[in-house]
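> pasting the sequence and the predicted model now:
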Amino acid sequence: MSIWWSLHLRREAASVPLARRLLLGTMETAGVDPEISYDLSLALSEACANAVEHGGAAGAGRVTEEYRVTAYLDGEKCRIEVADCGPGFPAAPVPVVRRAAPEAESGRGLRLIEELSDHVHFGNRSGRGGAVVSFDKIVKWRTDAPLLTT
């Protein structure tokens, strides 16, 4: 069995824990191992925080105030995508994830997403602009998982 959901969220700090709680609730209900759920929820929080902070684009006298989160749970894999309407990543074949200075208060989010996931893609939306962060992780199921496929 597979499930997916998509959210369109306002670029407000309060949207980050909302997305995280929805993911955790979905994973718990489906029967995903809590450790995997926690890793993915932390990575999602970082991706959402980046969209909130950097994901707005001024144009035609307005600022884009939304971003999108889509999650797919299918068999042995969970994929999450966060897309915004900001300036996107710098034009390079693969965006460079730089290490933050130890005393820095920000700048660790993309690196953390890489560490918590099995596969990560940082890219830009074609046509409309904006950044897209997608990441996936192999799912471990609880033995009593209601959605466990055999």
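Looks like it came in fine.
> only C-alpha atoms for contact and neighbour calcs from this point on.
Will do.
> mind listing the strands for the protein?
Along the chain, counting by DSSP state E, strands occupy 2-10, 58-59, 62-63, 66-74, 77-83, 119-124, 131-138.
> can you list those in JSON lines and add mean neighbour count?
Listed next are the strands of the chain as JSON lines, based on neighbours: other C-alpha atoms under 10 Å:
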{"stretch": "strand 2-10", "mean neighbour count": "15"}
{"stretch": "strand 58-59", "mean neighbour count": "10"}
{"stretch": "strand 62-63", "mean neighbour count": "11"}
{"stretch": "strand 66-74", "mean neighbour count": "20"}
{"stretch": "strand 77-83", "mean neighbour count": "22"}
{"stretch": "strand 119-124", "mean neighbour count": "18"}
{"stretch": "strand 131-138", "mean neighbour count": "22"}
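> ok, structure two:
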Amino acid sequence: MSIWWSLHLRREAASVPLARRLLLGTMESAGVDPDVSYDLSLALTEACANAVEHGGRTEPGELPAEYRVTAYLDGEKCRIEVADSGPGFPGGPVPAVRRPAPEAECGRGLRLIEELADHVHFGNRSGRGGAVVSFDKIIKWRDGALLKVS
């Protein structure tokens, strides 16, 4: 058994906790270990916050742009992808993620995602533009978990 869901969210700060709560609820219902759920939900929060902040410009009076969150929970792995319609990452199809200065007040989100997930990919969407952040993590299950693969 597996779970897959996709959300199309407005690029507004209020959308970030909605995505996080849906992920946490799904993982709790499936029986994922709470530590793994927390790590993935924090990484998702950072990816969504980046999409909200950098995912496109809107003119005054326009509706906010949207971004998409997709999550797959299958077998022993959870994979999450956040894609926006902004200018994308600078530096080509696979951008270099720079370390923020110690005194910087922002810029730590992508590094945090790298620390929390087992595999991370930062890239740009082809065609329409925009950034894509995808990451996955090996799942640990609680005893009696609904989706646990034996």
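Received the coordinates, thanks. Source: prediction; values computed, not measured.
> on that earlier part again, okay, the strands of structure 1 in a markdown table with distance to Pro34 of structure 1 next?
Below are these laid out as a markdown table (distance: least, C-alpha to C-alpha, whole Å):
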| stretch | distance to Pro34 of structure 1 |
| --- | --- |
| strand 2-10 | 18 |
| strand 58-59 | 39 |
| strand 62-63 | 38 |
| strand 66-74 | 15 |
| strand 77-83 | 13 |
| strand 119-124 | 19 |
| strand 131-138 | 13 |
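> from Leu110 of structure 2, how far off is Leu63 of structure 2?
Plainly put, Leu63 of structure 2 is 27 Å away from Leu110 of structure 2 if you go by C-alpha to C-alpha, to the nearest Å.
> and the closest residue in space to Ala58 of structure 1 that isn't next to it in sequence, how far is that from Ala83 of structure 1?
In space, and not counting its chain neighbours, Ala58 of structure 1 is closest to Thr64: 6.6 Å by C-alpha to C-alpha, 6 or more residues apart in numbering. Using C-alpha to C-alpha, we find Thr64 of structure 1 at a distance of 12 Å from Ala83 of structure 1.
> what is in contact with the two at once?
The contact sets of Thr64 of structure 1 and Ala83 do not overlap (C-alpha atoms under 8 Å, 6 or more residues apart in numbering).
> for Glu28 of structure 1, give me its contacts.
Pro34, Ser37.
> and it, what's its match in structure 2?
Counting by TM-score structural alignment, Glu28 of structure 1 corresponds to Glu28 in structure 2.
> gap between that match and Ser37 of structure 2?
Counting by C-alpha to C-alpha, the separation of Glu28 of structure 2 from Ser37 of structure 2 is 8 Å.
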